[in-house]
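>>> Okay, structure incoming, though there's no sequence with it:
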């Protein structure tokens, strides 16, 4: 039984300036306000554990490696920086490789280490391929999708599909029937194409603005369609590279934190530094923390979700809104009812932040991962 006291508690509906909470086992047992004995957090922010629904790697490893050790390396790295729940993201690969990787990541899901699997590819538009190998991209294929879902043993929670591709709408419907959250992304579709994707069952957009036709006042395209779709969640990579600060500020002002999921799209280079890396089958060069393909295109990121939250605040967004977009919003999107908020009965996943919005402490399931 542990009490964390003298904290600025970020609750779903308010901030408690001088709060405390009691952990019993792996649960949040009680929340209060005022003086209390326990671990004194010195007035630091205390938030829910972060949830990254779009991450591919970190600390030199990647989920696509299809090796248990690599999966654990990525998980442990991001967890140590406050991401207590995440989806294991797989980029486009050969069909057999994707099935094998899904099965390995599913083992980690079975063990409670990961919250699920995310498939980014291979049903993407080559015109907006980003850092995906164009030789491996495919037209929507129900049989292939079913085989990867089967390999994932019910743990595939999210998939990105370009809705304008032949068979794209049917595949979106099929994924929705399986309870898989489907995102529109890596798309060159028109406004009408992408709205049809949402009408067919898509419920989110993959890294809004990135990997899609740009916004134009006479050709609004995927960005406007995603923003206009009622209730659709929009991923935002606010790492200071993928989007300008004004774009991030505009999205929060327009959509609100309940429709934004902050993500990293992090690759194996996260936490390692500059150098040469692999993202799927493609070579990536990291210089000054920015990952790019040999043709200069941005390729994934090297950020942690805590860094994304801090940078979002630096772009003019309130800390509580940035936290909500990295916790409660993705939890609700994926029906992760056990996490995403500081509330009694939920799993004790918590992050302590210092005055610079650096991670000072991490608790997962009631145990210190990084002790203050």
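Ah, there it is. Because the structure is predicted, anything quoted here is derived from the model rather than measured. Residues are numbered from 1 along each chain as shown.
>>> all contacts plus neighbour counts: C-alpha atoms, from now on.
Fine.
>>> buried sites along stretch 365-372?
Residues 365, 366, 367, 369, 370 are the ones in stretch 365-372 that count as buried (16 or more other C-alpha atoms under 10 Å).
>>> which residues are contacting it?
For stretch 365-372, contacts defined as C-alpha atoms under 8 Å, 6 or more residues apart in numbering pick out 23-28, 79-80, 347-349, 360-363.
>>> Would you work out how far apart the start and end of that stretch are?
Criterion C-alpha to C-alpha, to the nearest Å; first-to-last residue distance in stretch 365-372 is 16 Å.
>>> here's the one I want to compare it with:
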């Protein structure tokens, strides 16, 4: 069945104004100023009444198998349910392993990526985890990226964190080179996605790698940079050198005195003229531990819902929607080389979000409605209805 969304205020993410969007076979067939005349075939017409239609969000940092485990086996988080993503407006995810890349494996990560695809999301993966030597499927980072279709790069390799393997610059350079070369071989992103802890070394290693190797700036994708203000300052400097930075939508209740709220971090990138070098992600499925002198003092649980909260916060601060949207949509799609994602364009995938009161109320993933009237209409295999 065709789906025709009429009277949509389209942000592609650039504002297009009032448009009528025709969807068929999981793709956007047309975007027109006049309602198209369609006869002889079944069609579902949905009048959006001027509500804003935006691209589906891309969450490039999700613990799709669950994260955590830092405080014992009972603190390992379960895999998030399908509707945890869709009700937040997320239609594409990149899954990863974190602290526990010992009992959780790349094979298990890929299984969950394939499961999410079968349930209607678009999903990819980072190989590896916090530590070196890396957890891989084939035994080598370059081979994983070159031969396993969903794997885009390596992540989240931990630096400046007491939980990391304390990698040397030489070791990180070797992994980054494998990512870069595999990207050249395949046309994939070939990115090294880096977890930043709150250690004093900060982003110094990335600066040194840019200064002393031939690796291009796009190879490095540091995340969690808003965990303290000094780290965010370093990240803005790296953005000026061509590095794409990822800000984490930490829940406000988790914020420490020195942490920069995600909305404020995004505003700083806009003010500095570096919006094109910014992505945002949720750390969904992961535990949010707070340490003092290496000891766990409290823990929270992250979800992709933080992205919906972040967008609403940005709009509430007066950030225009066309400026707020790219880090959620077009920028990660272009940076991670995800074809047909991140924009509302003819021929693109029908990953669409309707906003009401600045939050997702309807969500379509690959042409199928997953959320209507703010409630999930498609659920994961083991989800129960409300």
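Sure, I can see it. These figures come from a predicted structure and were not determined experimentally.
>>> Among the buried residues of stretch 365-372 of structure 1, which ones are in strands?
Among the buried residues of stretch 365-372 of structure 1, the members falling in strands (DSSP state E) are 367, 369, 370.
>>> could I get these as JSON lines with distance to residue 181 of structure 1?
Listed next are those as JSON lines, based on distance: C-alpha to C-alpha, whole Å:
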{"residue": "367", "distance to residue 181 of structure 1": "30"}
{"residue": "369", "distance to residue 181 of structure 1": "30"}
{"residue": "370", "distance to residue 181 of structure 1": "32"}
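>>> So which of the contacts of stretch 365-372 of structure 1 belong to helices?
79, 80 (DSSP state H).
>>> Pull out the buried members of the contacts of stretch 365-372 of structure 1.
With burial judged by 16+ other C-alpha under 10 Å, the buried subset of these is 23-24, 26-28, 79-80, 347-349, 360-363.
>>> Considering these, which is situated nearest to residue 246 of structure 1?
residue 360 (28.4 Å; C-alpha to C-alpha).
>>> and the closest one, how far is that from residue 353 of structure 1?
5 Å.
>>> if we can go back for a sec, just to be sure, which of the buried ones among the contacts of stretch 365-372 of structure 1 are found in strands?
Among those, the ones falling in strands (DSSP E) are 23, 24, 27, 28, 360, 361, 362, 363.
>>> Quick check: the farthest pair among these?
Farthest-apart pair in these is 24 and 360; separation 21.5 Å (C-alpha to C-alpha).
>>> when you align them, which residue in structure 2 goes with residue 174 of structure 1?
The equivalent of residue 174 of structure 1 in structure 2 is residue 178 (alignment by TM-score structural alignment).
>>> Could you verify that its match is part of a helix?
Yes - assessed by DSSP: H, G, I helix; E, B strand; the rest coil, residue 178 of structure 2 belongs to a helix.
>>> since we're on it, how many residues are nearby?
Close neighbours of residue 178 of structure 2, defined as other C-alpha atoms under 10 Å, add up to 23.
>>> That one - nearest residue in space that isn't next to it in sequence?
Excluding the flanking residues, the one nearest residue 178 of structure 2 by C-alpha to C-alpha, 6 or more residues apart in numbering is residue 142, at 5.0 Å.
>>> tell me the contacts of the one you found?
So, once contact is read as C-alpha under 8 Å, 6+ apart, residue 142 of structure 2 ends up touching 178, 179, 181, 182.
>>> Let me see the contact set for the alignment partner in structure 2 of residue 330 of structure 1.
Alignment note (TM-score structural alignment): residue 330 of structure 1 maps to residue 332 of structure 2. Residue 332 of structure 2 is in contact with 58, 60, 279, 326, 342, counting by C-alpha under 8 Å, 6+ apart.
>>> what secondary structure does the counterpart of the second one in structure 1 sit in?
Yep, that's residue 60 of structure 2 we're talking about. Counting by TM-score structural alignment, residue 60 of structure 2 lines up with residue 53 in structure 1. Under three-state DSSP, residue 53 of structure 1 falls in the strand class.
>>> What's the local residue count around residue 53 of structure 1?
Look at residue 53 of structure 1: counted by other C-alpha under 10 Å, it has 28 neighbours.
>>> likewise residue 323 of structure 2?
17.
>>> and stretch 303-316 of structure 1, how far from the chain's centre?
13 Å (C-alpha atoms, centre = their mean, to the nearest Å).
>>> Residue 30 of structure 1 against residue 347, yeah?
No - assessed by C-alpha atoms under 8 Å, residue 30 of structure 1 is found out of contact with residue 347, at 12.0 Å.
>>> so how far does stretch 3-10 of structure 1 sit from its counterpart in structure 2?
Comparison of stretch 3-10 of structure 1 with structure 2 after fitting gives an average deviation of 0.8 Å (mean C-alpha distance after the TM-score superposition for structure 1).
>>> What are the contacting residues of that stretch?
For stretch 3-10 of structure 1, the surrounding residues in contact (C-alpha under 8 Å, 6+ apart) are 15-23, 34-48, 320, 342.
>>> Report the secondary structure state of residue 291 of structure 1.
strand.
>>> ditto for residue 247 of structure 1
Here residue 247 of structure 1 is helix, with the state taken from three-state DSSP.
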